[in-house]
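Asker: take this sequence and fold it.
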Amino acid sequence: MTRRNWKAVQPTSLRHALELCKDHARERLNKSVERIADDMGLADHWVLYKYLQKGSMPANLIRPYELACGIDFVTRWLAGSGGRLLVEVATGRKLNHADIVQLHEHFAVAIKLLSDFYARPQDPTAALAALTTHMEHVAWHRQNVAQHIHPQLEL
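Answerer: Purely as a prediction, here's the structure:
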């Protein structure tokens, strides 16, 4: 089984975002739903199962859920569904070779999926996800260059 590239995954619905967070916690952090619920401070893990089944979660539990799962797919989906793009806060750090290679890789995937979509218009989900991922990475590099004149301390 191949490992999922979590940086390139984009949620398509709120329920999908909740499931992706749960899957990330299971695959990367080896956490069960019971342990996620415990980390969130829920008294009963069946409540979390209910939220996942219905695809709804109270707003005050979204951040604890994402912290317990180690990834922020719900926040990304909420911003994306509102027509917004989230950019990770840049610290002004120097780039390494892997950063540029990763940027190029995301761009190549986005262009391939975009040209495939225009050649044979079908389901735009994959092309939209690739374009969103690429725009997030480009925006981060833009902010990193702007932040470079005032770098933050590495802790």
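
Asker: C-alpha from now on. contacts and neighbour counts both.
Answerer: Noted.

Asker: so which residue is dead centre in the chain?
Answerer: What sits nearest the mean C-alpha location of the chain, by C-alpha atoms, centre = their mean, is Phe73, with 4.5 Å.

Asker: residues in contact with it?
Answerer: By C-alpha atoms under 8 Å, 6 or more residues apart in numbering, the residues touching Phe73 are Gln10, Pro11, Ala17, Leu18, Leu20, Cys21, Glu66.

Asker: could you dump those residues into a markdown table and include neighbour count and distance to Leu86?
Answerer: What follows is those, written out as a markdown table (neighbours: other C-alpha atoms under 10 Å; distance: C-alpha to C-alpha, whole Å):
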| residue | neighbour count | distance to Leu86 |
| --- | --- | --- |
| Gln10 | 21 | 12 |
| Pro11 | 21 | 13 |
| Ala17 | 23 | 15 |
| Leu18 | 26 | 18 |
| Leu20 | 21 | 17 |
| Cys21 | 23 | 17 |
| Glu66 | 20 | 15 |
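
Asker: please generate a structure for the following sequence too, so the two can be compared:
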Amino acid sequence: MSRSHSKPLPTSLRAAFEADKAHALARYRLNVERLAELMATTPATLYKWLETDAMPINRLAAWEHITRSDYVVRYLAAAAHKVVIDIPTGHAIQAADVQQLQTTLNAAVGALLDFHAGRLDRDGCIAAITGGLEVLAWHRENVRKNDQPELELN
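Answerer: This next block holds a predicted model:
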């Protein structure tokens, strides 16, 4: 099933780390001490990385995997003027998926019109357009994988 909307994009690397950390705590009860243990480092080192926004790049994939959150990765991609999408598993879609796509794209066009009419701020417009890009790209990848469906293990 397609994604219905984009998660809000953090406004700084610090906010991205905090969002990932908060997600790990709220959803999986992983505090910094447990995150550090799973990343094979000390809590003091992890605290230092988070406080200075200086996590080594070779630890970032582990951070994303352990927190099960992608705010840092999405922030870094956006800073490089890229859009991140979840790759679908390649499965048959339902009519509701296509209707959700249409709703999301209509909302993106509406946001663009509202922005140019002065009724919507820049961040709101960008969020709506990004959501449209993500859901459309999701469907593109799903069509590309149509002849090689995968099991959904999540």
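
Asker: before we move on, the earlier item: the residue nearest to the centre of structure 1 -> structure 2?
Answerer: By TM-score structural alignment, Phe73 of structure 1 lines up with Tyr71 in structure 2.

Asker: isn't Cys69 of structure 1 right up against His24?
Answerer: Yes. Judged on C-alpha atoms under 8 Å, Cys69 of structure 1 makes contact with His24 at a distance of 6.5 Å.

Asker: who has more neighbours, those two?
Answerer: Neighbours were tallied for Cys69 of structure 1 and for His24 using other C-alpha atoms under 10 Å; the higher tally belongs to Cys69 (29 against 18).

Asker: contacts only, for that one.
Answerer: By C-alpha under 8 Å, 6+ apart, the neighbours of Cys69 of structure 1 are Cys21, Lys22, His24, Ala25, Leu29, Lys31, Ile36.

Asker: the aligned partner of Ala117 of structure 2 in structure 1: what's it in contact with?
Answerer: Taking TM-score structural alignment, the alignment pairs Ala117 of structure 2 with Ala119 from structure 1. Applying C-alpha under 8 Å, 6+ apart to Ala119 of structure 1 gives no contacts.

Asker: helix/strand/coil for Leu30 of structure 2?
Answerer: With DSSP: H, G, I helix; E, B strand; the rest coil as the basis, Leu30 of structure 2 sits in coil.

Asker: and for the closest residue to it other than its chain neighbours, the neighbour number?
Answerer: Sequence neighbours aside, Ala24 is the residue nearest to Leu30 of structure 2 in space, at 5.3 Å (criterion: C-alpha to C-alpha, 6 or more residues apart in numbering). By the criterion of other C-alpha under 10 Å, Ala24 of structure 2 has 20 neighbours.

Asker: got a list of what Ala24 of structure 2 touches?
Answerer: Leu30, Asn31, Ile66, Thr67, Arg68, Ser69.

Asker: average offset of the helix or strand where the third one lies relative to structure 1?
Answerer: Using DSSP states H and E, Ile66 of structure 2 sits in helix 57-67. On superposition with structure 1, the mean distance recorded for helix 57-67 of structure 2 (mean C-alpha distance after the TM-score superposition for structure 1) is 1.0 Å.

Asker: then stretch 98-110 of structure 2?
Answerer: Averaged out, stretch 98-110 of structure 2 is 4.1 Å away (mean C-alpha distance after the TM-score superposition for structure 1).

Asker: all helices of structure 2, in order?
Answerer: Taking DSSP state H, the helices of structure 2 run over residues 13-28, 32-38, 43-52, 57-67, 71-79, 95-116, 122-144.
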